[in-house]
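Novice: below is the structure, and that's it, no one-letter string:
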């Protein structure tokens, strides 16, 4: 019987012919060699399927699968169902997995005895001229989330480890191999929904600020698209995200901690919505519909008008976001500083 690899790397592929060969080369250049790369072609029409087969034929660690177009979540789930590694991670078809990524992640889980690990990443976005521009974000301090961590420590871990993407993380297959992406998330937020379910399991996780991944948001991609219709479609996933976030908060927090931790996670969701709507220059009618939806989604969950006060000690901008939302003055968000817009000019 063929020996199972140490790590499974799942790469969904969709119309990525110009970038795929480079992305795969970065994976194959890892300092840790004991892995399999699963290329999941999601109904590409640009020759990517043929390229997947070619790359699989050239290296025994690469396996190619094909499915009718069903979205990134279905493609990742296809990989999760076929992976054989003791650990698993993800890579997008136009990104860079830096050479020591697997080595750094594996060292973290071994030395700290955790079920998963997260690292820092570099985020780039194409400006109007098509040039990649780095959007800097300060790395948090190294953290360890353990079985006896408090809700306050859980929140500190999330704040230091940054937005919860899946491509800068390593997960134990034994503990989390049964998790799946929600196939209804076809317009973004799928990583946040997946990781909310992950944290609701009370995992042990290590975070290191070392950069191991480079993510490029190309103009027109799902994550970078600022078209109002695309943003509205993306916001339809918010109910699943909120449900998962609240389940995770309840899993980690005592009754005394729950209010302040949940206020902070609410601020995260609301800030995301405000940011997306501002950047898309959403027409007033659509914006009002989006806000009605968000108020309805958050209404069943506990809150107070003054919950922004508990967030103020952690993040002043998030506290301002929560205050504007609770007082129905969210339109004023556009007057807050927008560092990204300046960088992308």
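Specialist: Nice, thanks for sending it over. For clarity, every value in this text was computed on a predicted model and none was experimentally measured.
Novice: use CA for all of it now, contacts and neighbours both
Specialist: Noted.
Novice: need the contact list for the closest residue to residue 327 other than its chain neighbours.
Specialist: Counting by CA to CA, 6 or more residues apart in numbering, residue 327 lies nearest to residue 305, which is 7.7 Å off, once chain neighbours are set aside. By CA atoms under 8 Å, 6 or more residues apart in numbering, the residues touching residue 305 are 323, 326-327.
Novice: quick check: residue 150 touching residue 251?
Specialist: No - in this structure, residue 150 is not within contact of residue 251 by CA atoms under 8 Å, at 10.0 Å.
Novice: pretty sure residue 121 is in a strand, no?
Specialist: Yes - counting by DSSP: H, G, I helix; E, B strand; the rest coil, residue 121 is part of a strand.
Novice: state the helix or strand in which the residue nearest to residue 327 lies.
Specialist: Assigned by DSSP states H and E, residue 305 belongs to no helix or strand.
Novice: could you measure from it over to residue 35?
Specialist: 50 Å (CA to CA, to the nearest Å).
Novice: likewise residue 41?
Specialist: Relative to residue 35, and taking CA to CA, residue 41 is found at 19 Å.
Novice: so the closest residue to residue 96 other than its chain neighbours, which state does it fall into?
Specialist: Residue nearest to residue 96 in three dimensions, not counting chain neighbours: residue 214, with 5.0 Å by CA to CA, 6+ apart. Under three-state DSSP, residue 214 falls in the strand class.
Novice: one more structure, for comparison:
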């Protein structure tokens, strides 16, 4: 029996120091019928040079260079170049277990599934495993999942599907047939892609195996990941949710509440990011900017979900009552406490 070709798409942006470790874990796969598509997203370090160096080591590696547009458009370039039957999207600073691709192909073909979801572990900068995410071995019909998506929409839930693409194995035929692409957002593009893919999934295979090692960034790097146009990403994701998830079953109130909870929390995060040095906002300009984003996003028209944490409830209530200056003050205090390592007090309010 002929082994199906698997396309592995790796978006690369300023990953010169870690890319080789990631690609080595791909080249060591026991399932050898793979193509590795490295898409350099306009890196300013030596990432492109590392890509070409790796390409010389193995004929299965392809390298493409694009202007910097974000990981979503970079993955879209990979989709266009891919020639496989199945497609997988790891991050450039993570590692895959050696038997992963073989296990995933078997899981996909044992019933002709459209999506395989698998376990992963998160590892901190000291090499400590701080999280293990495992799914029960189970199979689900796509229509059943869409009718009550509340158990699947949040990545931290037992069956959470939404989130990063690196613990999911996709069918490239489904992507091509329905012209599914990552939205051109600087954040939340993964959730947008998965929401659209889930519209067409006929069946899903969850497997228990932990096959992916996700390496966590420190707080500063996480802060840097948020772009100055983060509000655009939040609004774009909410729009996608309304066009996909919220159309599957109008009676599914739990999923609607989760999506609205997510929207409010993401908008509050966007307001907090007005203190990022990249924004370069003075106090008066920050107030003007937040007012403008409130108007543009229409977030205050969302009914406050009961599930919101106390901190988010306080901020959202103050914004609704137009006490914007007080909300800004509380957000600023939170940011100062976080920067000084005092996270526990605010985590208890989440």
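Specialist: Yep, that arrived. Predicted, not measured: the structure shown is a model, and the values here were computed from it.
Novice: was I right to think the residue nearest to residue 96 of the first structure contacts residue 94?
Specialist: No - counting by CA under 8 Å, residue 94 is not a contact partner of residue 214 of the first structure; they are 9.6 Å apart.
Novice: more neighbours: which of those two?
Specialist: Looking at residue 214 of the first structure and residue 94 with other CA atoms under 10 Å, you find the greater number of neighbours at residue 94, namely 23 against 20.
Novice: SS state for that one?
Specialist: coil.
Novice: distance check, it against residue 324 of the first structure.
Specialist: For residue 94 of the first structure, the distance to residue 324 of the first structure - CA to CA - is 37 Å.
Novice: same deal with residue 169 of the first structure?
Specialist: Distance from residue 169 of the first structure to residue 324 of the first structure, by CA to CA: 33 Å.
Novice: once you drop chain neighbours, what's closest to residue 199 of the second structure?
Specialist: residue 244 (6.8 Å).
Novice: that neighbour matches what in the first structure?
Specialist: Counting by TM-score structural alignment, residue 244 of the second structure lines up with residue 248 in the first structure.
Novice: now find how far off-centre stretch 337-345 of the first structure is within its chain.
Specialist: Here the centre of stretch 337-345 of the first structure is set off from its chain's centre by 22 Å, with CA atoms, centre = their mean, to the nearest Å.
Novice: check stretch 29-49 of the second structure too.
Specialist: With CA atoms, centre = their mean, you get 19 Å for stretch 29-49 of the second structure.
Novice: now do the buried residues in that stretch.
Specialist: Buried residues in stretch 29-49 of the second structure, counted by 16 or more other CA atoms under 10 Å: 29, 31, 33-43, 47-48.
Novice: do the same with stretch 161-178 of the first structure
Specialist: 161-162, 164-173, 176-177.
Novice: which of the residues you listed fall in strands?
Specialist: Judged by DSSP state E, those include 169-172 as members of strands.
Novice: will you turn those into TSV that also has distance to residue 142 of the first structure?
Specialist: Formatted as TSV, those follow (distance: CA to CA, whole Å):
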residue	distance to residue 142 of the first structure
169	14
170	16
171	18
172	20
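Novice: closest one to residue 156 of the first structure out of those, please.
Specialist: The nearest member of those to residue 156 of the first structure, counting by CA to CA, is residue 169 at 17.4 Å.
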